[in-house]
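Chemist: missing the sequence, but the structure's below:
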């Protein structure tokens, strides 16, 4: 059986419909997150620092790290991600990945000889195909 509570308007509401507000324990979360960082740091020691910018080298470690931060945030009744957890994760990123920048590729045109060849080949093939089609259509009496 459900308990009924009356409100000022005389309407009733079941206790199961009432939601208790649970506040995020930010201090508990901030106390627990460094353990995730320490664990990630220990795992990253297994990876050559020259390979820290190659995600495939440490994707499993990073996945464990993010799961750990999510778990600790949830244990402290906090949503994840949240500004405090994001700040912590950003600190870890600065520690390990600050030298990883996405360098943009600078595209250059090929030398003129190659460029002219790449343009002329499809043009010449198109002309040859048109000539062949016109020639074959004029000679349809032979092809039939």
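Modeler: Happy to help now that I have it. None of the values given here were measured: they were computed from a predicted structure.

Chemist: drop to CA atoms for contacts and neighbour counts, all remaining ones
Modeler: OK.

Chemist: Roughly how far does residue 119 sit from residue 130?
Modeler: Taking C-alpha to C-alpha, to the nearest Å as the measure, residue 119 and residue 130 are separated by 17 Å.

Chemist: ok, residue 6 - contacts?
Modeler: Listed by C-alpha atoms under 8 Å, 6 or more residues apart in numbering, the contact set of residue 6 reads 12-13.

Chemist: Please determine how far it is located from residue 36.
Modeler: Distance of residue 6 to residue 36, given as C-alpha to C-alpha: 46 Å.

Chemist: Over to residue 137?
Modeler: 76 Å.

Chemist: Give the residue from the two that has the larger number of neighbours.
Modeler: For residue 137 and residue 36, the more surrounded residue by other C-alpha atoms under 10 Å is residue 36, and the numbers stand at 20 against 12.

Chemist: didn't the more buried one look like it was pressed against residue 73?
Modeler: No: using C-alpha atoms under 8 Å, residue 36 is not in contact with residue 73, being 11.1 Å away.

Chemist: A further structure is provided below for comparison with the first:
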């Protein structure tokens, strides 16, 4: 089962874990990306996400297929917030179950790296001073390398 979702709702960790848990699996691995309150000396108050939704969903489904070719995985859940995400709330949640821990742990790491590199979701940091800055994912092949 693949559960892909772009949402403005708060991400529900307990429900996600219940969704991917299966009696045949000995591992459930998870990554939560949360909004931190600072960046390069500036106080961050929230993140704002936008996406090219239809393409993002296609890319996320391709990513699931790719991971299933690389590892023996049972369930994959990838939920990403859109809109405003306040400090300490989760923007992205990846939860993967597998018969053994190695597969799900490796797949979670691969998933977040590939999501940032290939899925058309954009993030803007909003600072306490009121200004904001669109952020470039360093994983993107077109990102400027500094």
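Modeler: Thanks, I have it. Only a predicted model underlies this, so the values are computations on that prediction, with no experimental measurement involved.

Chemist: Give me the TM-score for these two chains.
Modeler: Here the TM-score for the pair of chains, by TM-score structural alignment, normalised by the length of structure 1, is 0.25; 62 aligned residues with a C-alpha RMSD of 4.8 Å.

Chemist: which other helices and strands contact the helix or strand encompassing residue 65 of structure 1?
Modeler: Secondary structure from DSSP states H and E places residue 65 of structure 1 in helix 59-75. On a contact count with 3 or more C-alpha pairs under 8 Å, 6 or more residues apart in numbering; DSSP states H and E, helix 59-75 of structure 1 meets helix 26-44.

Chemist: So which bits of the helix or strand hosting residue 112 of structure 2 are buried?
Modeler: Using DSSP H and E, residue 112 of structure 2 sits in helix 101-118. Neighbour-count burial for helix 101-118 of structure 2, with 16 or more other C-alpha atoms under 10 Å as criterion, is recorded at 101, 103-105, 107-108, 111-112, 114-118.

Chemist: from those residues, which single one is nearest residue 124 of structure 2?
Modeler: Distance to residue 124 of structure 2, by C-alpha to C-alpha, is smallest for residue 116 among these, at 14.1 Å.

Chemist: Tell me which stretches of structure 1 form helices.
Modeler: For structure 1, helices defined by DSSP state H occupy the ranges 26-44, 59-75, 83-97, 112-138, 140-143.

Chemist: ok, now structure 2?
Modeler: Ranges of helices in structure 2, per DSSP H, are 13-20, 53-70, 101-118.

Chemist: a markdown table please, covering the ones you listed and showing distance to residue 78 of structure 2.
Modeler: What follows is those, written out as a markdown table (distance: least, C-alpha to C-alpha, whole Å):
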| stretch | distance to residue 78 of structure 2 |
| --- | --- |
| helix 13-20 | 9 |
| helix 53-70 | 8 |
| helix 101-118 | 9 |
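
Chemist: Can you say which of the ones you listed is nearest to residue 43 of structure 2?
Modeler: Of all these, it is helix 101-118 that lies closest to residue 43 of structure 2, at 23.2 Å by C-alpha to C-alpha.
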